[in-house]
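Chemist: missing the sequence, but the structure's below:
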């Protein structure tokens, strides 16, 4: 029989045992943070990677956990991602202070995943921190001003017109049945490429059409991966310091081929637009080019503007951030309208009255429709596209008696707050009338686009696109369910955002007197 001493010496065994005991003690110390702060939490375990394993075990239930934990623990509770403590906050007053009053201490959304986007995307707004973020945010904000959006309305309208033509073809070819996510995904892609890349995806020009097809192909490839199936994601979550290695190796969690394609496309567009003598159209790309500064000017910290690398990174970011989330928001809203006919009829009447008053779907007309805004807000509450927002604490702070240590991420449960019975009657039902008086809705409870200075910069562009799409669709069609439409409530799952768990099919029926002219 082989003795342990035949394998290793007694001194080596003593060193191993000592090392294991020290490691256990180190882990134990790390897992005392929340206990010492008197913040309730599920007990962490080594096999559970702290509390992380539950996230990977139940992707469909990630966003529901916040509802359960608030009932179990109250407004403030914690968890461990490996050895890193995180604090979830459901108290609107504390959230308000984090977002606004104490923003200087919570400027960054997170520090994890900020260096693993590759050299082209590490310069994007969402990956930037501190003063770097502030300079870029101030430089990008004018691109989404009301005056710029007014001039981009026609760009978006052209994209929506192409979509409604496709719906008319579905009436001819498939009795009006259509895949909602696919249809609105193409619209969202068309709109964001037109605005962020100055590329008409569905142009009749042979050269532009070829580029458009390639844009569609590469865009779909960006989203054709599941983040939780990448084992390196787990390593970055457990050991954040490994991101420094990934940055040096130019590693990216995004697929390399499409990111490289859009980088080259953006550089070619910059060159073409810079040397064009034609009248320049107003879009996001043009606004960024007007704010271009050199790398040296950016490094001295005094100049406002964007470097060429930041322009390309943020153009790609507009695609990644705007394509998927806007398509999902449109999917949820049309599904709610199709399954709540009385709401759809009332909204259609408002659209008709607005068109009579304004004569067209201008920026002012879109923003004047109160019931449309109510329907959109309620749909974003019922089916949010983001499960959580987060902020990184830069210095120790105490807010309303809650201690938040330096280096801890604070999570704000967007989905949990949107379905909290403390703030909403029948939170799992679609009821637009609850959004009639927004002064009664706490913006810290309903925050589909985040809150404070670091909210979603493309919010108003996304809302404009969604409203234009709904108005044009209901002007020409009635939305209806079909045989394979999922029964309410629609189930969601989590990938890069909250998406429908199953494919959503609806049916369009042309309104009387509406004829497809193509």
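Modeler: Received the coordinates, thanks. Because the structure is predicted, anything quoted here is derived from the model rather than measured. Numbering: from 1, shown residues only.

Chemist: C-alpha only now, for contacts and for neighbours.
Modeler: Noted.

Chemist: Which stretches in the stretch 251-400 of the chain count as helices?
Modeler: 256-274, 284-290, 295-299, 308-339, 341-358, 363-368, 370-382 (DSSP state H, counting those that start in this stretch).

Chemist: Need the ones you listed in JSON lines (columns: mean neighbour count and distance to residue 144).
Modeler: JSON lines is the format used below for the helices of the stretch 251-400 of the chain (neighbours: other CA atoms under 10 Å; distance: least, CA to CA, whole Å):
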{"stretch": "helix 256-274", "mean neighbour count": "16", "distance to residue 144": "19"}
{"stretch": "helix 284-290", "mean neighbour count": "21", "distance to residue 144": "8"}
{"stretch": "helix 295-299", "mean neighbour count": "13", "distance to residue 144": "22"}
{"stretch": "helix 308-339", "mean neighbour count": "23", "distance to residue 144": "12"}
{"stretch": "helix 341-358", "mean neighbour count": "16", "distance to residue 144": "23"}
{"stretch": "helix 363-368", "mean neighbour count": "16", "distance to residue 144": "13"}
{"stretch": "helix 370-382", "mean neighbour count": "22", "distance to residue 144": "19"}
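
Chemist: next, the one to line up against it:
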């Protein structure tokens, strides 16, 4: 029994020393950082299901706002939070070539839509995908989506006025969320969501379910972000079940667009960009031959 307790104590002490050494990264470099909990670092603040992540970061910012930057830990991974506007300008503009990779934030499953997002890519994959997407954000092309935004804004105002006649107050947060949902659905995918005129359409239900915070979801994200190999070994899927719904909807819309239907929305811009990139790649291949 004594030997068992000694071994347990040694394991605990060894684990604590290892955690302390990993969480000494910022202190050893003179970067201010608040006390990190063993193993999880600051995840109890930045990934808590009970408190908004941005509120936690805002509190940290005001604590260290007189410093150009401060450090955090996602588990054992050090994260630098930059406060100084001049440094941020260098990161986003002058020295952007050195900050292209965001880090392996996901489990990188080959059949996952989440792994194919721009924010999940690194290195050359990120650069190639960004080169395809960037032209779609030009002022001229974005302006093409103004008409549906204006129409939804009119519906938003009408919906608020209608509710104001029935009630002494209007839930502006709910209305603004529905306005955002209708705008994204219309401009990005060409879907008439109509959440401002309907009580609870299916698309809104699926979106609410996808973004709903829960303790289980938080721990799932922590495992995926910080221990992706274990995440994959356990047979867990990176895409939530709601992704399958949005995937089927997106594939159906893409088939309609390829058949000749056009709306001038963001999806049309992406399909045009993909076609142009495909033609450029084919032409380059023929030139090399």
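Modeler: Cool, got the structure. As the structure is a prediction and not an experimental result, all values here were calculated from the model.

Chemist: The helices of the stretch 251-400 of the first structure: which one's closest to residue 119 of the first structure?
Modeler: helix 308-339 (8.9 Å; CA to CA).

Chemist: Show me what the closest one is packed up against.
Modeler: Counting contacts by 3 or more CA pairs under 8 Å, 6 or more residues apart in numbering; DSSP states H and E, helix 308-339 of the first structure packs against helix 118-121, helix 180-196, helix 256-274, helix 284-290, helix 341-358, helix 370-382, helix 459-476, strand 477-480.

Chemist: so how far is it from its chain's centroid?
Modeler: Centroid separation between helix 308-339 of the first structure and its chain, computed with CA atoms, centre = their mean, to the nearest Å, is 7 Å.

Chemist: Likewise for stretch 168-176 of the second structure?
Modeler: With CA atoms, centre = their mean, you get 26 Å for stretch 168-176 of the second structure.

Chemist: Next, the residue most central in space within the second structure: secondary structure please.
Modeler: The centre of the second structure sits closest to residue 119, judged by CA atoms, centre = their mean, with a distance of 7.0 Å. Secondary structure for residue 119 of the second structure, judged by DSSP: H, G, I helix; E, B strand; the rest coil, is helix.

Chemist: Nearest spatial neighbour of it, chain-adjacent residues omitted?
Modeler: Using CA to CA, 6 or more residues apart in numbering and skipping the chain neighbours, the partner closest in space to residue 119 of the second structure is residue 102 (7.0 Å).

Chemist: so who does that neighbour touch?
Modeler: Contact analysis of residue 102 of the second structure by CA atoms under 8 Å, 6 or more residues apart in numbering lists 119, 120, 121, 122.

Chemist: what's the counterpart of the last one in the first structure?
Modeler: Taking TM-score structural alignment as the criterion, the aligned counterpart of residue 122 of the second structure in the first structure is residue 129.

Chemist: you'd agree that match is up against residue 106?
Modeler: No: the criterion here is CA atoms under 8 Å, and residue 129 of the first structure misses it with residue 106 at 10.4 Å.

Chemist: higher neighbour count, the two?
Modeler: Each of residue 129 of the first structure and residue 106 has its neighbours counted (other CA atoms under 10 Å); residue 106 has more, 23 against 18.

Chemist: Spell out which helix or strand contains residue 31 of the second structure, please.
Modeler: In the assignment (DSSP states H and E), residue 31 of the second structure maps to no helix and no strand.

Chemist: what lines up against it once you look at the first structure?
Modeler: So, by TM-score structural alignment, residue 31 of the second structure is matched to residue 39.

Chemist: nearest residue to that match other than its sequence neighbours?
Modeler: residue 77 (5.5 Å).

Chemist: Surely residue 499 of the first structure forms part of a helix?
Modeler: No: according to three-state DSSP, residue 499 of the first structure belongs to no helix; its state is strand.

Chemist: What ranges does the second structure have for its strands?
Modeler: 69-74, 77-82 (DSSP state E).

Chemist: Residue 270 of the second structure pairs with which position in the first structure?
Modeler: Aligned counterpart of residue 270 of the second structure in the first structure: residue 288 (TM-score structural alignment).

Chemist: sorry, back to before: how close does the closest residue to the match of residue 122 of the second structure other than its chain neighbours get to residue 300 of the first structure?
Modeler: Leaving out its chain neighbours, the residue that sits closest to residue 129 of the first structure by CA to CA, 6+ apart is residue 108, at 5.7 Å. Using CA to CA, to the nearest Å, residue 108 of the first structure is found at 21 Å from residue 300 of the first structure.

Chemist: buried residues in stretch 147-155 of the first structure?
Modeler: 148, 149, 150, 152, 153, 155 (16 or more other CA atoms under 10 Å).
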